[in-house]
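*Asks:* below is the sequence, then the predicted model.
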Amino acid sequence: MRTHDDHLKELYGLPTFTFPVPGETAGLPEPDAAAWRIGHERWEEEEEEMWIETFDRFRAEVDISRVRALIVGIWDDPEDTDPSEVIEGLLAERDRLRSLRSLFLGDIKDIECHISRISQTDVTPLLTAFPLLEELGVRAGWGTSLGETLTLDFPALRHDALRSLTVQSAGLPADVVRGVGASELPALEHLDLWLGATDYGADHEVADLESILSGARLPRLRHLALRNSELQDEVAAAVASAPVVARLDVLDLSDGALTDDGAIALLSGQPLTHLKKLDLHHNYLSEPVRHRIRETLEPAGVEVNLDRSDAEWEEDADGTVSPNISVGPLSY
């Protein structure tokens, strides 16, 4: 997982605008011209409001019936407080937020709170309450409060309008993976799951991805990202024979611990020459395998990203360079 050095710059094709602190709300953009970010940076000296208080000012000063995109920033202390109050506040305004089409929950920089420590909860009430929502993004780790684990939940549901679902996690629970796979999402075109590592709560197995990889409930899926996984080789091997791949434009297996074994398994499966893009950045691939991928796919017009990025490599005493994957995927 990459650390988040900055907040989202846009959402739903709209530039982000952070709702200001009290006394600085002159000259606000039109309600439908921005992705409104509610939540100030942690550790700011002027940080005096709770999230719900800022939201109360926002809904009083902005015509929220015209708001199309909302970004939820830091709430209280995300290490020991889940966003239940945030979700309740949004649900209470469901009738006024009738134009809302995109929502991101947990736009929190690494310096504010590591992704592995961001408390979460069941986010599906948001989908139930907003049947016209087209995009949902969630950033999730797990926290604790009074001995209770505060982690993401995503029970299976049906939503007819959702086109994009992104779950960024340091360790995705098996229940969440299975819940997404069991959901009926007939309009979904873009699915991005950060699978994570066992040290950070990932208890899923590759078999839990079966419903997603079958594509049976995702007839319109065109962009599939299963990334940031310490099991990236196993994921690649499963994807190699997955029925859903035949309908994809973009396949993303980046940001994980992908080695030659996974890449060779992927190339040995079904043809990938129909793809517009294959993203394998942050990898531990040897030059011969990197060459084989390019030789196989680039002549067919597939855009291939093999950037090693900040994947760690080490040089042996004899000068041989080899991957150092003992640290897992990336920093959490």
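*Replies:* Perfect, thanks for sending it.
*Asks:* C-alpha only now, for contacts and for neighbours.
*Replies:* Noted.
*Asks:* which residue sits closest to Gly39, ignoring its sequence neighbours?
*Replies:* Computed as C-alpha to C-alpha, 6 or more residues apart in numbering, the closest residue to Gly39 that is not its neighbour in sequence is Gly73, at 4.4 Å.
*Asks:* ok, now which ones touch the one you found?
*Replies:* 37-41, 105-108 (C-alpha atoms under 8 Å, 6 or more residues apart in numbering).
*Asks:* which stretches in the chain count as helices?
*Replies:* 51-61, 84-92, 124-129, 174-182, 210-214, 232-239, 260-267, 287-297 (DSSP state H).
*Asks:* on contacts alone, who are the packing partners of the fifth one?
*Replies:* Spelled out, it's helix 210-214. helix 174-182 (3 or more C-alpha pairs under 8 Å, 6 or more residues apart in numbering; DSSP states H and E).
*Asks:* distance between the helix it packs on and the chain's centre?
*Replies:* 14 Å (C-alpha atoms, centre = their mean, to the nearest Å).
*Asks:* what lies in contact with that helix?
*Replies:* 152-157, 202-205, 208-212, 217.
*Asks:* would you mind listing which of these are buried?
*Replies:* For these, a neighbour count by 16 or more other C-alpha atoms under 10 Å gives the buried set as 152-157, 202-204, 208-212, 217.
*Asks:* return the member of those residues nearest to Arg101.
*Replies:* Leu157 (18.1 Å; C-alpha to C-alpha).
*Asks:* wait, the closest one sits on Pro131?
*Replies:* No - in this structure Leu157 lies outside contact range of Pro131 using C-alpha atoms under 8 Å: 11.6 Å.
*Asks:* the stretch 51-200 of the chain: strands as residue ranges?
*Replies:* Remark: strands assigned in the stretch 51-200 of the chain by DSSP state E, counting those that start in this stretch are 69-72, 102-105, 135-140, 142-145, 148-151, 164-169, 190-196.
*Asks:* who are the packing partners of the longest one?
*Replies:* Applying 3+ C-alpha pairs under 8 Å, 6+ apart, one finds that strand 190-196 contacts strand 164-169, strand 223-229.
*Asks:* point out the most buried one among those strands.
*Replies:* Greatest average neighbour count among the helices and strands packed on strand 190-196 goes to strand 223-229 (a mean of 24), per mean count of other C-alpha atoms under 10 Å.
*Asks:* ok, and here's another one to check against it:
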Amino acid sequence: MRRGDLSRFSSLPLSHFPCLEDGDPDAPRGAQAWRLWVDYGYSSEETFEDYFVRFVETVDTGRVRELVFGSWGAPFEDSADEPIDLLTQAADRFPNLRLIALGDISSDEAEISWIQQGDLTPLLGAFPRLEVLEVRGGTGLGLRPVSHDSLRVLRVESGGLSGAMVRAVGASDFPSLEHLELWLGVSDYGGDATVADLAPILSGERLPALRHLGLQDSEIQDEIAAAVASAPVVAGLRSLALSMGALGAEGVEALLSGQPLTHLRRLDLTHHFVGPLMVKRMAAALRHVELIMGEAEARHEWAPEGRYVAVSE
């Protein structure tokens, strides 16, 4: 079993629920955090549905606060709709569930763009007390606009996030959301979100509690930086991440000439294509902010303008 370390907000010791071929190790049946994983290599002796049913019948689900889903079979062929449906149907068995991480799958098992995701809407509807939802993979990922009073963290790691998904997030009411992180990815893998799609998020109207915003891993990172430079949501933030993308001098210049960012505690611009003089200007303007930039990435001939994102395939 491999672990992809998707969850950044899991805080409890994580127990792995064994597959049949693992035997029956002395797993703590009353554990509060579990990782579910079925062999993607088709050697499992049971389907994911049978595995999940056995999990529900074996552990004290009333104590479970965190669930991390690794492979649910062949993640590059089988969509996450199955684990989503199974968990949703069993929602009454998990009254204390607060964190769901869906797609804790390493690149050895499936590249991020290969992971077949599903519609997240049923999870948010079935678990009104859910506080953290973390997802890896953008292919097939869906969401309908929802209202959820308890969600504090929404993270989506993707090599390509659709404009429809971004618009659904922006159209949802998340009054308690403190941390929003979207890896937007590239058009080759479905990342067709535009700055216009981000406008409802940047307005902050439905995100009154937001303290961290990450709009990352984008081909249009300069355009995003320019939009962020005048975005109302920024005033309430403590930290901002525009990292992992094709950020260049144009984007940094927009940040420098836009609204003040000196109230931020942390600004992450790592994986950029900015010269040292511009980096120094940024550092001088934000002397009291934890500015994370590092050295510029090396340009490549195969990438448009030599720039590329950190995560795509």
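*Replies:* Cool, got the structure. Source: prediction; values computed, not measured.
*Asks:* tm score of chain vs chain?
*Replies:* For these two chains in superposition, a TM-score of 0.92 is obtained (TM-score structural alignment, normalised by the length of the second structure); 308 aligned residues with a C-alpha RMSD of 2.2 Å.
*Asks:* dump the helices and strands packed on strand 190-196 of the first structure into TSV; add distance to Gly328 of the first structure as well.
*Replies:* Output for those, formatted as TSV (distance: least, C-alpha to C-alpha, whole Å):
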stretch	distance to Gly328 of the first structure
strand 164-169	14
strand 223-229	8
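*Asks:* quick one: closest of these to Ser119 of the first structure.
*Replies:* That would be strand 164-169 among these, by C-alpha to C-alpha, at 10.8 Å.
*Asks:* can you find the partner of Ala171 of the second structure in the first structure?
*Replies:* Alignment note (TM-score structural alignment): Ala171 of the second structure maps to Ala182 of the first structure.
*Asks:* hmm, I typed the wrong one, I wanted Leu286 of the second structure.
*Replies:* Counting by TM-score structural alignment, the partner of Leu286 of the second structure is Leu297.
*Asks:* same thing with Ile115 of the second structure?
*Replies:* In the first structure, Ile115 of the second structure lands on Ile118 (TM-score structural alignment).
*Asks:* ditto for Phe76 of the second structure
*Replies:* In the first structure, Phe76 of the second structure lands on Glu79 (TM-score structural alignment).
*Asks:* who touches that match in this structure?
*Replies:* 113, 117-119, 142-144.
*Asks:* may I see the PyMOL selection of the buried members of these?
*Replies:* Restricted to buried positions by 16+ other C-alpha under 10 Å, the PyMOL selection for the contacts of Glu79 of the first structure reads:
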select buried, resi 113+117+118+119+142+143+144
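*Asks:* ok, and the contacts of Glu79 of the first structure in the second structure?
*Replies:* Counting by both residues aligned by TM-score structural alignment, their matches' C-alpha atoms under 8 Å, the contacts of Glu79 of the first structure that remain in contact in the second structure are 113, 117-119.
*Asks:* buried sites along stretch 252-265 of the first structure?
*Replies:* 252-260, 262-265.
*Asks:* what span of the second structure lines up against it?
*Replies:* Using TM-score structural alignment, the match for stretch 252-265 of the first structure in the second structure runs over residues 241-254.
*Asks:* figure out how far the matching stretch is from the centre of its chain.
*Replies:* 20 Å.
*Asks:* who touches it?
*Replies:* 212-226, 229, 267-275, 278, 282, 307-311.
*Asks:* okay, how far is it across it, tip to tip?
*Replies:* Distance across stretch 241-254 of the second structure, first residue to last, is 15 Å (C-alpha to C-alpha, to the nearest Å).
*Asks:* same question, stretch 176-195 of the first structure
*Replies:* End-to-end for stretch 176-195 of the first structure, by C-alpha to C-alpha: 10 Å.
*Asks:* go on, stretch 160-169 of the first structure?
*Replies:* Counting by C-alpha to C-alpha, the terminal residues of stretch 160-169 of the first structure are separated by 25 Å.
*Asks:* quick check: it aligns to which part of the second structure?
*Replies:* Residue span in the second structure matched to stretch 160-169 of the first structure, by TM-score structural alignment: 149-158.
*Asks:* burial of the match of Leu286 of the second structure, as a residue count?
*Replies:* By other C-alpha atoms under 10 Å, the residues close to Leu297 of the first structure number 21.
*Asks:* surely it is in contact with His274?
*Replies:* No - using C-alpha under 8 Å, Leu297 of the first structure makes no contact with His274, being 9.0 Å away.
*Asks:* grab the nearest non-local neighbour of Asn96 of the second structure.
*Replies:* Using C-alpha to C-alpha, 6+ apart, the nearest residue to Asn96 of the second structure is Arg65, at 5.4 Å.
*Asks:* which residue in the first structure lines up with the one you found?
*Replies:* Checking with TM-score structural alignment, Arg65 of the second structure has Arg68 as its match.
*Asks:* wait, doesn't its match sit right on Arg37?
*Replies:* No - using C-alpha under 8 Å, Arg68 of the first structure is not in contact with Arg37; the gap is 11.8 Å.
*Asks:* who has more neighbours, these two?
*Replies:* Arg37 (26 against 23).
*Asks:* show me what the more buried one lines up with in the second structure.
*Replies:* Using TM-score structural alignment, Arg37 of the first structure sits opposite Arg35 in the second structure.
*Asks:* just Gly106 of the first structure next, same as before
*Replies:* Under TM-score structural alignment, Gly106 of the first structure pairs with Gly103 in the second structure.
*Asks:* near the spatially closest residue to that match that is not a sequence neighbour, how many other residues are there?
*Replies:* Distance criterion C-alpha to C-alpha, 6+ apart; nearest residue to Gly103 of the second structure, sequence neighbours excluded, is Arg136 at 4.9 Å. Neighbourhood size, Arg136 of the second structure [other C-alpha under 10 Å]: 26.
*Asks:* could you do the one 4 residues further on as well?
*Replies:* By other C-alpha under 10 Å, the residues close to Gly140 of the second structure number 17.
*Asks:* please apply the same query to the one 10 residues further on.
*Replies:* The criterion is other C-alpha under 10 Å. On that basis, Ser150 of the second structure has 18 neighbouring residues.
*Asks:* and the equivalent of Gln89 of the second structure over in the first structure, how far from Phe130 of the first structure?
*Replies:* In the first structure, Gln89 of the second structure lines up with Ala92, judged by TM-score structural alignment. According to C-alpha to C-alpha, Ala92 of the first structure stands 11 Å off from Phe130 of the first structure.
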